[in-house]
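**Q** no sequence on this one, just coordinates:
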């Protein structure tokens, strides 16, 4: 049985919403055009470059306690403010840069999160001597991925995200809790938590649909 959502789409028994384009998406990606485009084009696709992974870790940390829509709307401002999330540049930031960032209304002005991004840039550089950030994060890919048949079955953390969080903290990273790291794993294709009836299920090429 299906029902009509508040946004006008048809909700399937899984909780996915059938859009006017005939494609099913989870509720968070079904109404806001920006989130819908992000879901269709980017979320869940593999990230295998250092700069891209550092950006994702940074943005996931800034998202903590906020909505992802808030971060996504500010993403370009974040990229400008943080020199494109180039770790070598961010690692050299000083107190003057922290003050600059705290005065930038285009980003989330949270001192702890700003300093964490700088700390994490330096930790990213240190990891190059041990295989690099990308291989480090991907080494926590589980043997299997969830197959959520409904929204309630989508996990928010896992033993692997807990282990990744612990390992990153040991490597000098900050703001990398297990829930935040699970969100990172979802966003970068390390796990596939698309609903089984979503049109994006299996599109990462990492997991079979």
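**A** Okay, I see it. Small disclaimer: the values here were computed from a predicted structure and weren't measured.

**Q** from here on, just use CA atoms for contacts and neighbour counts.
**A** OK.

**Q** helices along this structure, start to end?
**A** Using DSSP state H, the helices of the chain run over 33-41, 50-63, 68-73, 75-81, 87-90, 95-102, 111-127, 133-138, 159-170, 178-187.

**Q** closest to residue 199 out of those?
**A** Taking C-alpha to C-alpha as the criterion, residue 199 comes closest to helix 33-41 out of the helices of the chain, the separation being 8.7 Å.

**Q** residue 204 reaches residue 189, doesn't it?
**A** Yes - contact between residue 204 and residue 189 holds when scored by C-alpha atoms under 8 Å: they sit 6.3 Å apart.

**Q** here's the one I want to compare it with:
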């Protein structure tokens, strides 16, 4: 039996996410944008709740196409607020649209969202060696700076804790505990 990070429990969806995605470096702008939006949607909720709604988000948000989302107007806001398949929170929906607009501005200025975000770790994932889940931080000076920079660009739902969870999800940091079978696997992908 494989030993996993404690946080993923035994839910099959959570285990699949842990085993295949969490901590694997992502450089694709559309996937990075998806994770940024989903991490923001998770604020105040469990990640498992968001994972269960992930496919609904993909349908509701045009596959996380930030060019399309940046153009959303009132009819789209109303449609999203009525969609029981996603988190129907007006502030989070407005943030999704604003963050799509911000992403387009970042792409124009830096060439890609990936280039901008990965610059916080100099393009190389940070390899942590936590023995216990209690050692894993909820934020770091890097996530603090990322949060400040995104907020300056008028992004919302990008606090330092959300940014750190994002960094973990997209492999900017390897926060699998050392006893987890994925720690070495993720590290070897660098």
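**A** Noted; the coordinates are in hand. Computed from a predicted structure; not experimentally measured.

**Q** give me the TM-score for this pair.
**A** Taking TM-score structural alignment, normalised by the length of the second structure as the basis, the two superposed chains have a TM-score of 0.94; 187 aligned residues with a C-alpha RMSD of 1.5 Å.

**Q** rewinding a little: so which of the helices of the first structure comes closest to residue 24 of the first structure?
**A** Each of those was scored for nearness to residue 24 of the first structure using C-alpha to C-alpha, and the closest is helix 33-41 (10.5 Å).

**Q** just give the nearest non-adjacent residue to the aligned partner of residue 56 of the first structure in the second structure, would you?
**A** With TM-score structural alignment as the matching criterion, the partner of residue 56 of the first structure in the second structure is residue 35. On the basis of C-alpha to C-alpha, 6 or more residues apart in numbering, the spatially nearest residue to residue 35 of the second structure that is not a chain neighbour turns out to be residue 166, at 6.5 Å.

**Q** counterpart of the one you found in the first structure?
**A** Counting by TM-score structural alignment, the partner of residue 166 of the second structure is residue 184.

**Q** quick one: residues contacting that match.
**A** Applying C-alpha atoms under 8 Å, 6 or more residues apart in numbering, we find residue 184 of the first structure in contact with 56-57, 60.

**Q** take those and write them to CSV, including neighbour count and distance to residue 133 of the first structure.
**A** As requested, the contacts of residue 184 of the first structure are exported to CSV (neighbours: other C-alpha atoms under 10 Å; distance: C-alpha to C-alpha, whole Å):
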residue, neighbour count, distance to residue 133 of the first structure
56, 19, 12
57, 23, 10
60, 22, 15
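
**Q** conserved subset of these in the second structure?
**A** Using both residues aligned by TM-score structural alignment, their matches' C-alpha atoms under 8 Å as the contact test, the members of the contacts of residue 184 of the first structure still in contact in the second structure are 56-57, 60.

**Q** out of these, which one sits closest to residue 168 of the first structure?
**A** The closest of those to residue 168 of the first structure turns out to be residue 57 (C-alpha to C-alpha; 10.8 Å).

**Q** which residue is nearest the middle of the second structure?
**A** Centre of the second structure computed as the mean C-alpha position; nearest residue by C-alpha atoms, centre = their mean is residue 35, 3.0 Å away.

**Q** surely residue 175 of the second structure meets residue 169?
**A** No - using C-alpha under 8 Å as the test, residue 175 of the second structure is too far from residue 169 to be in contact (9.2 Å).

**Q** so the two - more neighbours on which side?
**A** Taking other C-alpha atoms under 10 Å, residue 175 of the second structure and residue 169 do not tie; residue 175 has more neighbours (28 against 24).

**Q** name the nearest residue to that one, sequence neighbours excluded.
**A** residue 128 (5.8 Å).

**Q** what do we get in the first structure for the one you found?
**A** Counting by TM-score structural alignment, the partner of residue 128 of the second structure is residue 146.

**Q** cool, and residue 3 of the second structure?
**A** For residue 3 of the second structure, the residue aligned by TM-score structural alignment is residue 24.

**Q** could you do residue 78 of the second structure as well?
**A** Structural alignment places residue 78 of the second structure opposite residue 99 in the first structure (criterion: TM-score structural alignment).

**Q** can you say which of the helices of the first structure is nearest to residue 153 of the first structure?
**A** Nearest to residue 153 of the first structure among those is helix 178-187; the distance by C-alpha to C-alpha comes to 14.1 Å.

**Q** what angle sits between the closest one and helix 50-63?
**A** An angle of 130 degrees separates the directions of helix 178-187 of the first structure and helix 50-63 when computed by axes from the mean of the first three to the mean of the last three C-alpha atoms, to 10 degrees.

**Q** buried ones in helix 178-187 of the first structure, by neighbour count?
**A** Buried residues in helix 178-187 of the first structure, counted by 16 or more other C-alpha atoms under 10 Å: 178-187.

**Q** out of those residues, the closest to residue 85 of the first structure would be?
**A** Comparing every one of the buried residues of helix 178-187 of the first structure with residue 85 of the first structure (C-alpha to C-alpha), the shortest separation belongs to residue 184, at 15.9 Å.
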